[in-house]
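>>> need a 3D model of the following:
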Amino acid sequence: MSSNKQFLQNLYEAFNKGEIETIISVMHPDVKWANGVSGGFVYGRDAVREYWTNQYKVIQVQLETLKFETDENNRNVVTVHQIVRDLQGNLLADATIQQIFTIENNLISLYEIGETETIQEMIQKTRTPNE
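Presented below is the predicted three-dimensional model:
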């Protein structure tokens, strides 16, 4: 898993810098990518690019890798500390989650999120009823 660990660590570094094209370049053209904000999936590089471009307009997400594992299906499971802020820097969500990658021919073909709430659900829990 060491080569995939380095591959994924590089991916997280690019993500934290907002380097969307670097991230897109290591995806299969028909990638299936989990929509962590509202649920479901987006399909293909162009859809992932649009998804992240739109997200960067409203939120800032920082991910700190905590643990790299391989599951029984040979998927790469990364435990991360996820911090989500609005563009003014206000904390919206702070959680530890699992992100699951299927890598084929050195490209991400599938990205899934472990059992967790969507970012929208996390934000709703932190808001007061008057907001």
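>>> all contacts plus neighbour counts: C-alpha atoms, from now on.
Fine.
>>> in the longest strand seen in the chain, which residues are buried?
Identified as the longest strand of the chain according to DSSP state E is strand 91-104. For strand 91-104, a neighbour-count test (16 or more other C-alpha atoms under 10 Å) marks 92, 93, 94, 97, 98, 99, 100, 101, 102, 103 as buried.
>>> one more to line up against the first:
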Amino acid sequence: MTTERADRVRALYQSFNDRDLDAVLAAMAPSVEWPNGWRGGRLTGRDEVRAYWQRQWEEIRPMTVVRHIAERPDGTVEARVRLVVRDPAGTVLERSETTHVYEFAGPLVQRMRVEPQDAVAGEASTSA
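Alright, predicted model coming up:
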């Protein structure tokens, strides 16, 4: 995989964790297809993704740590991540290991899908 794509994906996660919505959306194609991992279904376009994250961040505090990034034989890019979701008070609601798969249109993310691996949900801890 090119360093440029790996850097783009890493920057996407950093911007998400920093809640820099404009930077995250700038990395996406205008007609991006994005999973609604919080409520189910799919989102289409930057405006839907923006509204989704704004609503989500009012209720939960997701954080991702990139474990591994690799290009797949079909040209998609996978990012294995550790996800920790907290409520606004800091209580852990979920911990999981997940694979996110990205499709690009030129330098921009056109589509992302989630491939769940194993979840450790419902842990009542306040440490990441």
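>>> that older thread, what's the longest strand of the first structure packed up against?
strand 76-86, strand 107-113, helix 119-126 (3 or more C-alpha pairs under 8 Å, 6 or more residues apart in numbering; DSSP states H and E).
>>> and residue 32 of the first structure, which of these is closest to it?
strand 107-113 (4.8 Å; C-alpha to C-alpha).
>>> report the distance from that closest one to the chain centre.
Offset of strand 107-113 of the first structure from its chain centre (C-alpha atoms, centre = their mean, to the nearest Å): 10 Å.
>>> mean deviation, that strand versus the second structure?
Its aligned residues in the second structure lie a mean 0.5 Å from strand 107-113 of the first structure after superposition (mean C-alpha distance after the TM-score superposition for the first structure).
>>> now do the buried residues in that strand.
Neighbour-count burial for strand 107-113 of the first structure flags 107, 108, 109, 110, 111, 112, 113 (criterion: 16+ other C-alpha under 10 Å).
>>> what's the answer for stretch 70-88 of the second structure, then?
70-71, 77-87.
>>> ok, now stretch 29-48 of the first structure?
31, 32, 33, 34, 35, 36, 41, 42, 44, 45, 47, 48.
>>> mind putting these into JSON lines with secondary structure and distance to residue 61 of the first structure?
Shown next, in JSON lines, are the buried residues of stretch 29-48 of the first structure (DSSP: H, G, I helix; E, B strand; the rest coil; distance: C-alpha to C-alpha, whole Å):
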{"residue": "31", "secondary structure": "strand", "distance to residue 61 of the first structure": "21"}
{"residue": "32", "secondary structure": "strand", "distance to residue 61 of the first structure": "20"}
{"residue": "33", "secondary structure": "strand", "distance to residue 61 of the first structure": "16"}
{"residue": "34", "secondary structure": "strand", "distance to residue 61 of the first structure": "15"}
{"residue": "35", "secondary structure": "coil", "distance to residue 61 of the first structure": "14"}
{"residue": "36", "secondary structure": "coil", "distance to residue 61 of the first structure": "11"}
{"residue": "41", "secondary structure": "strand", "distance to residue 61 of the first structure": "18"}
{"residue": "42", "secondary structure": "strand", "distance to residue 61 of the first structure": "18"}
{"residue": "44", "secondary structure": "coil", "distance to residue 61 of the first structure": "21"}
{"residue": "45", "secondary structure": "helix", "distance to residue 61 of the first structure": "20"}
{"residue": "47", "secondary structure": "helix", "distance to residue 61 of the first structure": "19"}
{"residue": "48", "secondary structure": "helix", "distance to residue 61 of the first structure": "15"}
